[in-house]
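S.K.: Output the structure for:
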Amino acid sequence: MSDQDQTHFGYQQVPVAEKQERVRAVFDSVADRYDLMNDLMSFGIHRLWKRRLIELAGVRRGQRVLDLAAGTGDLSARFAGIVGASGQVVMSDINAAMLERGRERMDDAAVIGNIDYALANAEALPFASNSFDCVTIGFGLRNVTHKERALAEMQRILRPGGRGLVLEFSHPTQVPLQKAYDAYSFSVLPLLGRLVAKDPDSYKYLAESIRMHPDQESLRDMMEQAGFERCEFFNLTGGVVAIHRGVKL
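M.R.: Model prediction:
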């Protein structure tokens, strides 16, 4: 098997055809404890990161938003409140268990009825070109097998003037923080996974997938290659997380 037939799954090399199923199995396993684990892993700071993404998205009333890798719907719910009844939010995920958990959460919260749901692969989106004002992917791009395809699809479905945003774990900008972050990721995260989610292996994968994700400059270059203009990134928490933003002109 050639290198072109393989890709990374954390630190492992696996056949390209297997990665999607392996990622799906990870999120099937963690879906029920996903929100609790997010709060524990980030000490609740993920809510501030998502708030910053909302600010940078610049979404307005009446617009149409696609939230990829939506998980349990944190971003979708906030966008729904902003675009209002005259707008639309499409909450999308490749994982059926995560999407169902998100739908239940929206029902429980009685979110305004302007959310639709789509089980979709970010590499081949089932939407027309030039059909959304904003598309976001929060903590999902690192799990995509062919990131360049997903970015190109995000650019394709945007209307001219539309914005694409990627919220993702990234590379800390200071060496001391990087060392502390590594120690936390490979010691504490699997422990939390074992104690809370009863699944240390999935959280070991999540830590490894973060390390395999492109750094800030590389991801900005990938967005430019996908056709986005005015690409920029914003480091949060010392670069532990970054938000990348590009515009379709």
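S.K.: going forward, measure contacts and count neighbours with C-alpha atoms only.
M.R.: OK.
S.K.: which residues of the protein fall in strands?
M.R.: According to DSSP state E, the chain carries its strands in the segments 6-9, 12-15, 64-68, 88-93, 115-119, 132-138, 158-169, 229-236, 241-247.
S.K.: To compare against the first, here's the next sequence to fold:
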Amino acid sequence: MTHADHDTVSFGYEDIAPDEKTARVGAVFSNVASKYDIMNDAMSGGMHRLWKDRFVSRVKPQYGEAVLDMAGGTGDIAFRMAARGAEVTVADINQDMLDVGIERAMERGITGLSWSCQNAEELTYPSRQFDAYTIAFGIRNVTRIDQALKEAHRVLKYGGRFFCLEFSTVEWPGFKEAYDFYSHKLVPQIGKMVAGDEDSYRYLIESIRRFPPMPEFERMIRDAGFENTRVEPIMGGLVAIHSGWKV
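M.R.: Below is the predicted model of the structure:
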């Protein structure tokens, strides 16, 4: 493997320079921000709402806990945790996504959330500040995932917990083939019809395919310093909840 190979990261099915990925992912989410939640419903048949409910039930946010919701964008996870009394900081690298979330919070009368533009790989927060770190459908878009995991570990208090909800590798025979056809052939067309953006949704599907399988990602979480790691597949691995503890 050449030195140049080490200096590339995946952007969908392409291998590009890290800085270019950061910029291109930013453009993708700026493009889809206003239609993001509508597209989530269209692509998942509304299932993403159930997955997020399940995810938050696993996090078990407690009253007064400090929670960092990274890649929290439009607020879906933060709203659920705030309803349980947690003190949630919503962080995202994309200000357009944050702006959508802030507007949604105002429309719903949800107050008390903190909003911050942050790069998951270089958080500005001091070490050992949060009781929990959550990231839902965001880690695969990070340029250097290993660095983001290390930062998650750094900002957690001892005894703090890490939870990640992400698309994964479907393992059910039959369903896998059907999902591959749906995601590759139909999702970009849905993106074109609903959001007027075929290319961004093609990237989002390709980024799922390039994301590490569940055992490999669990190993990355352990390598970042987390203990007692666990993977909970949903729908045969279509999505998975990953967790770990800082001890």
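S.K.: rewinding a little: I'd like the strands of the first structure written out as TSV, with mean neighbour count added.
M.R.: TSV is the format used below for the strands of the first structure (neighbours: other CA atoms under 10 Å):
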stretch	mean neighbour count
strand 6-9	19
strand 12-15	14
strand 64-68	27
strand 88-93	26
strand 115-119	17
strand 132-138	24
strand 158-169	23
strand 229-236	17
strand 241-247	22
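S.K.: contacting residues for the aligned residue in the first structure for residue 214 of the second structure?
M.R.: Using TM-score structural alignment as the criterion, the counterpart of residue 214 of the second structure in the first structure is residue 216. Taking CA atoms under 8 Å, 6 or more residues apart in numbering, we find residue 216 of the first structure in contact with 170, 171, 233, 242.
S.K.: repeat that with 7 Å
M.R.: Residue 216 of the first structure makes contact with 170, 233 under the criterion CA atoms under 7 Å, 6 or more residues apart in numbering.
S.K.: what's stretch 43-60 of the second structure aligned against in the first structure?
M.R.: Here stretch 43-60 of the second structure aligns to the first structure at residues 41-58, judged by TM-score structural alignment.
S.K.: Run the chain-centre distance for the matching stretch.
M.R.: Here stretch 41-58 of the first structure is found 12 Å from its chain centre; the criterion is CA atoms, centre = their mean, to the nearest Å.
S.K.: again with stretch 65-82 of the first structure
M.R.: 11 Å.
S.K.: Let me see the residues that make contact with it.
M.R.: Contacting residues not belonging to stretch 65-82 of the first structure are listed as 50, 60-61, 88-94, 98-99, 101-102, 105, 111-112, 114-115, 122, 132-138, 140 [CA under 7 Å, 6+ apart].
S.K.: Quick test: name the residue nearest the centre of the second structure.
M.R.: Nearest to the mean C-alpha position of the second structure, by CA atoms, centre = their mean, lies residue 138 at 2.0 Å.
S.K.: In space, what's closest to the counterpart of that residue in the first structure - neighbours in sequence excluded?
M.R.: In the first structure, the residue matched to residue 138 of the second structure (TM-score structural alignment) is residue 140. Spatial nearest neighbour of residue 140 of the first structure, excluding adjacent residues (CA to CA, 6 or more residues apart in numbering): residue 69 at 5.3 Å.
S.K.: now the counterpart of the one you found in the second structure: how far from residue 115 of the second structure?
M.R.: Taking TM-score structural alignment, residue 69 of the first structure has residue 71 as its aligned residue in the second structure. Per CA to CA, to the nearest Å, residue 71 of the second structure is found 11 Å from residue 115 of the second structure.
S.K.: Then residue 228 of the second structure?
M.R.: 30 Å.
S.K.: Over to residue 49 of the second structure?
M.R.: Here the criterion is CA to CA. By it, residue 49 of the second structure lies 22 Å from residue 115 of the second structure.
S.K.: What is the burial count for residue 54 of the second structure?
M.R.: Residue 54 of the second structure has 14 neighbours, counted by other CA atoms under 10 Å.
S.K.: one step back: quick check: neighbours shared by residue 71 and residue 115 of the second structure?
M.R.: residue 91.
S.K.: tell me which residues in the match of stretch 43-60 of the second structure are buried?
M.R.: 41, 49, 50, 53, 54, 57 (16 or more other CA atoms under 10 Å).
S.K.: Tell me how far the fifth one lies from residue 123 of the first structure.
M.R.: Per CA to CA, residue 54 of the first structure is found 23 Å from residue 123 of the first structure.
S.K.: Repeat that for the last one.
M.R.: Counting by CA to CA, the separation of residue 57 of the first structure from residue 123 of the first structure is 21 Å.
S.K.: what's the answer for the first one, then?
M.R.: Counting by CA to CA, the separation of residue 41 of the first structure from residue 123 of the first structure is 28 Å.
S.K.: ditto for residue 60 of the first structure
M.R.: For residue 60 of the first structure relative to residue 123 of the first structure (CA to CA), the value is 27 Å.
S.K.: Kindly report the same for residue 25 of the first structure.
M.R.: 18 Å.
S.K.: Settle it for me: which of the two has more neighbours?
M.R.: residue 123 (17 against 14).
S.K.: counterpart of the more buried one in the second structure?
M.R.: Structural correspondence for residue 123 of the first structure with respect to the second structure (TM-score structural alignment): residue 121.
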